[in-house]
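**Q** Fold the stuff below for me.
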Amino acid sequence: MKYFWFLLIVVISFSGFSQENKVSSFEIQGNKKTKTAAIARLCEIQQGAPLDSIVLEEDIKRLKQLPSISHAYYTVEKGGKVTYGIEENFTTIPTANIYTTNDDEFAFRIGLYDFNVLGRNIIFGGFYQNDIYNSFGVNLRMPFLFSRKAGLAINYQNLTTQEPVYLDTGTADYKYNNTSHELLGLYRFNFQNRIAVGVNYFKEEYDYKRGATSDQVPLTYSIDKILFKSIYEYNNLDYYYQYVAGFKSILNLQYVVNLKKEVIPDFIIGWNDFLYYSRVKEKGNLAFRLRVGLSTNDTSPFAPFAVDNNINIRGVGNTIDRGTGAIVLNSEYRHTLYEKDWFVLQSNIFVDGGTWRNPGGTFDDFVEKDNIRIYPGLGLRFIHKRIFNAIFRIDYGYGVTEGATHGLVFGIGQYF
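**A** Model (predicted):
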């Protein structure tokens, strides 16, 4: 009989232990605009599943990557009750990028986006750009349209700029227009890995305005193209309000089919952005972005990799050069100077540097001093902690390489 009571006590003990280490209930609180079902759909935690701190930490990390959420945390009560606390962002915000150089060049892009349409983490918005000419675009991204792993993105863009074209006889200015329609399928394999695959149909038009000419380069032409695109992203970033830590990699591969092959052949282009962030004590943040890219090495003056203020080198100017390969390193140290409630003031010290392969050139071009540009600089960040991406930045870059310029770059959001 004593063995019976002993076994009964053991069974009851293990039963109690088992219940204590299972999720008895799961609750989400603090969200107002974001639908509770939309948040729960993205979480791995399940009622009745084993209580695993790794699952809880990954859920919270995933939620903090959403534009709709500024901060998230969890609590576990006795009995296995789990609560996810949500602090939401205000997600209907303007976007802006403004840049100037010492050549009195001025260009800007403004827009309005909602990053949490219908409370379901749908992104919708558009932009207007003035860079000598007018441009606009509309974007719709529904990453969880079909399931918590599969979604869709639709983009339209009508972009017109003045592009310098570098000929053997000198430099020419062309009016360039790109009208594109893009459809992407989005799929997330797991918490850290996702892919986007799709097609982009676009039309390019070039009209000569001024400068040098060449018998090999037409004064005006247009061409229809189809672009097949795939983007693979590994994201292991961890956010704590304005601070970021971790590693992220984005690989972008494109195959462009020219519908007038007698004018321009098909070509391939690919690049990878490697991003690394590290917290420095309580108020500092180191940030690095390395881009390595190559394309088919045609001698076309319309090479795909640009040297540009608003893309890679702060202070360099508006599309001052082009190449069929690029290696660019952006590095900066962000330091919180003042923080109170929702407002943060950050200082920024940066060095942007890059080098390009000339169209039709060789890999030796990457070490040619004429192709290397280095721009150190200083900046400020004005940050609202409760509004997604509400970071107004001002950067001043000053070139230290031969023939360099200097200029201001304004924008919303961190540079990278």
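**Q** contacts, neighbours, all on C-alpha from now
**A** Will do.
**Q** where exactly do the helices run in the chain?
**A** Using DSSP state H, the helices of the chain run over residues 2-20, 36-42, 53-64.
**Q** Which of the ones you listed sits closest to residue 178?
**A** helix 53-64 (35.2 Å; Cα to Cα).
**Q** Could you also give me the structure for this next sequence, so I can compare it with the first?
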Amino acid sequence: MKKLITILLLILYTFPVLSQEDGMIVRSVTFKGMKRTKASFLKSITETKKGDVYNTRKVEQDITILKRLPAVAHAYLKTNTEGGKCDLEFHIQESSTILPELAFWTTTNNIFAYKLGVYEYNFLGRNIAVGGFYQNNGHDTYAFNVRAPNLFSKKFGLGFSHQNWKSEEPLFFDNQTANYLYNNISTELLGLYQINFNHHLTFGVNYFQEKYQYLNGATSPEVPRDLKVNKILYKLLYTYEDLEYYFHYLDGFKSILYLQYVTSQNNFQDKFLIAWNDFFYYDRVGKKGNWANRLRIGFASNSDSPFAPFALDNNINLRGVGFIVDRGTASIVYNTEYRHTLYDKKWLTIQGNGFLDIGTWRQPGGEISDFWKSENVRAYSGIGLRFINKKIYNAVFRIDYGISLTDNTNGLVFGIGQYF
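**A** Alright, predicted model coming up:
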């Protein structure tokens, strides 16, 4: 008897429960509730069409496809059945997709810095993202980008970006530090391809010029004071996504693999390969909780150079560590946090969170054993707040305060969007 019950449970788990509409002919498919998003666009990217046989799994995937769109805060289905046929109504709760960007801060040299930008994530009502920003941190930076994932079809699109970035950054060599003015001028063209519901590819090329100009700090005859080099970066991203969305809550698994090959001709930065994978796992905890996890594992060509690609930084991996405090040619970072909703009304949600960030690095030219050396391991823990405007896409303002568990450093981290 126990074996029979076990077999029945396995069958129920393996195969979806059929709805009463399964097997009926779909008489009509309509979309309701949109103000800016084009119904014709939504019809083009969903699988269920007029005249199809109703399939529960396909319809559930269509709802998830809609929820993934920046313009859609939430989506649900209503069905009407009559005479062996059914009418489908997808109801859309739209987000505002015009997101201004405004930030102020003080640099390490006590320079008042600011950033002004604006992004539209549903240009022409067809899921096209267009935007740019201007930043002044003592130096002028600007960027412009376009991303149209469904430009040619529901599976194939393009992305384009141009950026002129300037910032003061530290370089590390011989246990010393020097500050350089870093300038990166880049133009990128990407192809965006959806293999199927869960699998996506991004591929393309980035042509860029890097400039390093010495400002102050340590010097070495082996490290140039001025460096200018043209590079070409070939990029491939593979994304697997199996997430359930419910407004700002997430549940499920996601993986992103990044592969980049950079060509350059100079004595200080050879051609190199860099690869890393981000693994995300989210779990709903009751009605108000969300447990979020990210594991990043990355490796690059292991040259003994101060220009190592993996940075240890507040805004990338460890909250509280500071601005680019070290670099490495490989890294393993684990971030975990519990988010709990403290306040939730029509347009505003406030979340509190507790987090733990742990990371370790391989030094430039070092060994795998560097991962286990105590001086390369950093751990931070802390608390934070999230202010979420539910009517605007990605309108999450975050504040985190991290305290080191391995030394006496700490710090505040501000940003837009969830940390991961």
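**Q** most packed of the helices of the first structure?
**A** Most buried of the helices of the first structure, by mean neighbour count (mean count of other Cα atoms under 10 Å): helix 53-64, with a mean of 18.
**Q** which strands and helices sit next to that helix?
**A** helix 36-42, strand 69-77, strand 238-240 (3 or more Cα pairs under 8 Å, 6 or more residues apart in numbering; DSSP states H and E).
**Q** Buried residues, the shortest one. List them.
**A** By neighbour count with 16 or more other Cα atoms under 10 Å, strand 238-240 of the first structure contains the buried residues 238, 239.
**Q** Are we agreed that residue 6 of the second structure is in a helix?
**A** Yes - under DSSP: H, G, I helix; E, B strand; the rest coil, residue 6 of the second structure falls within a helix.
**Q** what's around it, how many residues?
**A** 11 (other Cα atoms under 10 Å).
**Q** circling back: and the helices and strands packed on helix 53-64 of the first structure as CSV, adding distance to residue 60 of the first structure?
**A** Formatted as CSV, those follow (distance: least, Cα to Cα, whole Å):
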stretch, distance to residue 60 of the first structure
helix 36-42, 10
strand 69-77, 6
strand 238-240, 9
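**Q** What's the separation between residue 407 of the first structure and residue 6 of the first structure?
**A** Using Cα to Cα, to the nearest Å, residue 407 of the first structure is found at 81 Å from residue 6 of the first structure.
**Q** can you check residue 98 of the first structure too?
**A** Residue 98 of the first structure is 77 Å from residue 6 of the first structure, by Cα to Cα.
**Q** ok, for residue 152 of the first structure, nearest residue in space, not its chain neighbours?
**A** residue 185 (4.8 Å; Cα to Cα, 6 or more residues apart in numbering).
**Q** For that neighbour, the count of nearby residues, please.
**A** Number of residues near residue 185 of the first structure (other Cα under 10 Å) recorded here: 18.
**Q** so it touches residue 153, yeah?
**A** Yes - here residue 185 of the first structure reaches residue 153: they are 6.5 Å apart, a contact under Cα atoms under 8 Å.
**Q** Quick check: the gap between the alignment partner in the first structure of residue 263 of the second structure and residue 226 of the first structure.
**A** When the first structure is aligned by TM-score structural alignment, residue 263 of the second structure is paired with residue 257. Using Cα to Cα, we find residue 257 of the first structure at a distance of 5 Å from residue 226 of the first structure.
**Q** nearest to residue 51 of the first structure, of the helices and strands packed on helix 53-64 of the first structure?
**A** Nearest to residue 51 of the first structure among these is strand 69-77 (9.3 Å), distances taken as Cα to Cα.
**Q** those strands in the stretch 251-400 of the second structure, which residues are they?
**A** Per DSSP state E, counting those that start in this stretch, the stretch 251-400 of the second structure carries strands over the ranges 272-285, 289-300, 310-312, 326-328, 330-344, 348-362, 377-389, 396-404.
**Q** what span of the first structure lines up against the third one?
**A** Strand 310-312 of the second structure lines up with residues 305-307 of the first structure when matched by TM-score structural alignment.
**Q** outside of the matching stretch, which residues touch it?
**A** The contact list for stretch 305-307 of the first structure (Cα atoms under 8 Å, 6 or more residues apart in numbering) reads 313, 316, 318, 319, 320, 321, 322, 323, 324, 325, 326.
**Q** Repeat the analysis, applying 6 Å as the threshold.
**A** Contact with stretch 305-307 of the first structure is made by 319, 320, 321, 322, 323, 324, as judged by Cα atoms under 6 Å, 6 or more residues apart in numbering.
**Q** Tell me the counterpart of the fifth one in the second structure.
**A** By that I understand residue 323 of the first structure. Checking TM-score structural alignment: residue 323 of the first structure goes with residue 328.
**Q** Could you report the neighbour count for that match?
**A** Residue 328 of the second structure, neighbours per other Cα under 10 Å, totals 27.
**Q** how close does residue 318 of the second structure sit to residue 417 of the second structure?
**A** For residue 318 of the second structure, the distance to residue 417 of the second structure equals 16 Å [Cα to Cα].
**Q** brain fart, residue 181 of the second structure
**A** Taking Cα to Cα, one finds residue 181 of the second structure at 28 Å from residue 417 of the second structure.
**Q** Please apply the same query to residue 179 of the second structure.
**A** In terms of Cα to Cα, residue 179 of the second structure sits 29 Å off from residue 417 of the second structure.
**Q** more neighbours, the two?
**A** When residue 179 of the second structure and residue 417 are compared for neighbours, residue 179 comes out ahead with 18 against 15, by other Cα under 10 Å.
**Q** Next, the contact list for the more buried one, please.
**A** Contacts of residue 179 of the second structure by Cα under 6 Å, 6+ apart are 169, 170, 215, 216, 217.
**Q** Nearest spatial neighbour of whichever residue in the first structure pairs up with it, chain-adjacent residues omitted?
**A** Per TM-score structural alignment, the equivalent position to residue 179 of the second structure in the first structure is residue 173. Nearest residue to residue 173 of the first structure, sequence neighbours excluded (Cα to Cα, 6+ apart): residue 164, at 4.6 Å.
**Q** I am finished for the moment; much appreciated.
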